[in-house]
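A.B. asks: Whatever this is, show me its structure:
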Amino acid sequence: MNAPRRKPSSTTSGLVLIDKPQGWTSHDAVARTRRLANTRKVGHAGTLDPMATGLLILGINSSTRLLTYVVGLDKEYLATIRLGAATTTDDAEGEELTRAPAGAIDALAATAITAGIRALTGDISQRPSAVSAIKVDGKRAYARVRAGEDVELPARPVTVTEFELVSSTPVDAFLDLEVRVVCSSGTYIRALARDLGAGLGVGGHLTSLRRTRIGPFGIADADPLDQLDVGRAMIGPADAASRLFDRFDLDEQQAIDLSQGKRIAAPAGAVDGGPVAAVDPHGRLVGLAEYRDGRAKSIVNFPPDAPPAAPTDSADTAEPEASAEPAASAEAGAAS
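C.D. replies: So this is what the prediction gives:
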């Protein structure tokens, strides 16, 4: 009996914008996209909690090399902060630790909330949630917490560019604040909720989170995971890199030389630095380059996508699905 003919792995590369649904982990989204794209080479740029929804950027095949540059971009979130109770996880999935006394929420002045938000805006020092994915002596903090350990992570500097109160709604003994946050990579929105509630003396935690933007990529251009057509949704490497960096259009010889590791003349007026997206005359991303002393040199090369291969007749060559995703970021939880 002949073995079933297996569809060859795809080598098409690019970025895909996913609108992650609630209840899915970032690993779930990567695993599903691997199957849809027919390749194991899929990674993501910054995780989202299962509770969170919204923008997740995935890199396919050689475009996973771009994810390093996406991880550190600023991010925008829409969130709901519930004032009146603190939880063990700083979000709705944890156990309640404290609850504000009767009347405390009603006594909160709008000016106090505004002042509390202002105090958490700008360059601040933030202590990440104990259930984050930050490693402590080689082990994830959330794993230590689940094992019964007391974990308190050191504070670190982050930047909250915008922290806007959109609306407020009383809910039983609580007050729900709908907020919009623009922040640097590594900012924990759960920690903002916790610290706002603590500063107001009533406790606070996060009840919903939606990521709406990462750098130049917005949620309006993302596809729901259950409707994803990878081929249609994919942003090609040259397009993606040109959104991230200035573009350097090469002629044929420059493209050959740069891909071979040679230094080439930088464009007139080029300022030292980079990366820049080096694109050949046919619109293919040759690589990322940097300028130094009037010359350009490649810092990351991008191979051309290979033409589709013929199906194989051997079932023995089928690749098993990987059990671990090549995530581009160690950030996790309700973080940017």
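A.B. asks: going forward, measure contacts between C-alpha atoms and count neighbours the same way
C.D. replies: OK.
A.B. asks: Does anything pack onto the host helix or strand of Leu17? Which helices or strands?
C.D. replies: Per DSSP states H and E: Leu17 is located in strand 14-20. With contacts taken as 3 or more CA pairs under 8 Å, 6 or more residues apart in numbering; DSSP states H and E, strand 14-20 sits against strand 53-60, strand 223-224, helix 230-233, helix 237-244.
A.B. asks: Relative to the whole chain's centre, how far out is the next helix or strand after it?
C.D. replies: Moving toward the C-terminus from strand 14-20, the next helix or strand (DSSP H and E) is helix 26-37. Averaging C-alpha positions (CA atoms, centre = their mean, to the nearest Å) puts helix 26-37 15 Å from its chain's average.
A.B. asks: okay, the helices and strands packed on strand 14-20 in CSV with mean neighbour count next?
C.D. replies: Putting these into CSV (neighbours: other CA atoms under 10 Å) gives the following:
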stretch, mean neighbour count
strand 53-60, 28
strand 223-224, 18
helix 230-233, 15
helix 237-244, 21
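A.B. asks: Identify whichever of the ones you listed lies nearest to Gly197.
C.D. replies: strand 53-60 (22.9 Å; CA to CA).
A.B. asks: Now do the closest one and helix 26-37, the angle between them.
C.D. replies: Between strand 53-60 and helix 26-37, the angle comes out at 50 degrees (axes from the mean of the first three to the mean of the last three CA atoms, to 10 degrees).
A.B. asks: State the next helix or strand along the chain beyond strand 53-60.
C.D. replies: helix 67-71.
A.B. asks: this one next, for a side-by-side:
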Amino acid sequence: MAEPGILLVDKPSGITSHDVVARTRRARGTRKVGHAGTLDPMATGLLVVGVEHATRLLTFIVGLDKTYLATIRLGQTTTTDDADGDIDVRASAESVAEATEERIRDGVAALTGTISQVPSAVSAIKVDGRRAYDLVRAGEDVELKSREVTISRFEIVSITREADHIDVDVEVDCTSGTYIRALARDLGSALGTGGHLTRLRRTRIGEFAVDSAFSVEDLEDASLVAPAEVASRVLGSLDVSADEARDLRHGKRIDAPERFDGLRAAIDPSGALVGVVERRGSAMKSTMNMPQVER
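C.D. replies: Modelled structure (predicted):
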């Protein structure tokens, strides 16, 4: 069995998240590989990949807040709301000129905070069991429901003007499920110029940063983040005795050693992750156990 853990991968542009999973399977010699949070082929940056039984932790990672660096091009719309699509509308020079810096900043401010967002039609969201982007490619009209997302930071880094378009470099902190392509689309719509993404890079998922990630060329030798460290960073840790660890692994409820809300990573005396526990009154019980590995 391959060593279990989490790989932090810096995905390059031009390949899919599934391609990274396939390369990881070959590099680590196991089929049991998954990832938390798809990146579009155009996008680069942090992809969290689980190996062996550490894939069980991905469900606790996928919903974490994220940070993106992006470039929004105002003055053009595309069929996919990003640079992978074909340009279908170009704004007039007058409309581009009327998109002043003040109006751009006001538009960004209006998209900051808790907002209702309609995801891009060319997305991986399922509609009646089929991916939205497959329906679009098949020529079907797709109308996705709006969802509430929170943009805690939508910061303009720079604004570059050309005769027929404006490039706005931004940094975004947001909740899981936010579509940065949709932010570009909606900002362009509000300004009357249209807009799409020309660059997207994910730099953070929860406590994990792209600065610590490995390239896809280094997957075979890349160091793994141990399951106990991952779960502790995501959920917070709770030390348990050897007897308590045994009982938790057997599905028993035990007295909670301290008060806590939500979920915690139970760590045994050897430093191994027993599983994820939740408190029920004065007791606690494992909601997800990890296989016990001989050390």
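A.B. asks: Just give me the neighbour total for the aligned partner of His18 of the second structure in the first structure.
C.D. replies: In the first structure, His18 of the second structure lines up with His27, judged by TM-score structural alignment. If you count neighbours by other CA atoms under 10 Å, His27 of the first structure ends up with 19.
A.B. asks: what about His27 of the first structure, distance to Pro50 of the first structure?
C.D. replies: Separation of His27 of the first structure from Pro50 of the first structure (CA to CA, to the nearest Å): 10 Å.
A.B. asks: Quick check: the match of His18 of the second structure vs Phe217 of the first structure, distance?
C.D. replies: From His27 of the first structure over to Phe217 of the first structure (counting by CA to CA), the distance is 20 Å.
A.B. asks: Which parts of the longest strand along the first structure count as buried, going by neighbours?
C.D. replies: Longest among the strand segments of the first structure by residue count, using DSSP state E, is strand 156-171. Within strand 156-171 of the first structure, the residues that count as buried by 16 or more other CA atoms under 10 Å are 158-165.
A.B. asks: mind listing the strands for the stretch 201-336 of the first structure?
C.D. replies: Taking DSSP state E, counting those that start in this stretch as the test, the strands found in the stretch 201-336 of the first structure are 204-214, 217-218, 223-224, 246-249, 264-265, 273-279, 285-292, 295-301.
A.B. asks: Minimum distance to Ile256 of the first structure: which of those has it?
C.D. replies: Ile256 of the first structure sits nearest to strand 285-292 of all the strands of the stretch 201-336 of the first structure, at 8.7 Å, using CA to CA.
A.B. asks: And the contacts of stretch 112-121 of the second structure?
C.D. replies: Outside stretch 112-121 of the second structure, the residues that touch it by CA atoms under 8 Å, 6 or more residues apart in numbering are 80-81, 132-133, 136, 142-154, 178-179, 181-182.
A.B. asks: Relative to the first structure, which residues correspond to that stretch?
C.D. replies: Going by TM-score structural alignment, stretch 112-121 of the second structure lines up with residues 121-130 of the first structure.
A.B. asks: for that stretch, how far is the first residue from the last?
C.D. replies: 22 Å.
A.B. asks: With stretch 250-266 of the second structure instead?
C.D. replies: OK, stretch 250-266 of the second structure end separation, CA to CA: 14 Å.
A.B. asks: With stretch 119-130 of the second structure instead?
C.D. replies: Stretch 119-130 of the second structure has its terminal residues 15 Å apart, counting by CA to CA.
A.B. asks: Over to stretch 31-40 of the second structure?
C.D. replies: 22 Å.
A.B. asks: Centroid-nearest residue for the first structure?
C.D. replies: Nearest residue to the geometric centre of the first structure (CA atoms, centre = their mean): Gly46, 2.9 Å.
A.B. asks: Tell me which residues touch Val142 of the second structure, please.
C.D. replies: Val142 of the second structure neighbours (CA under 8 Å, 6+ apart): 121, 132, 135-136.
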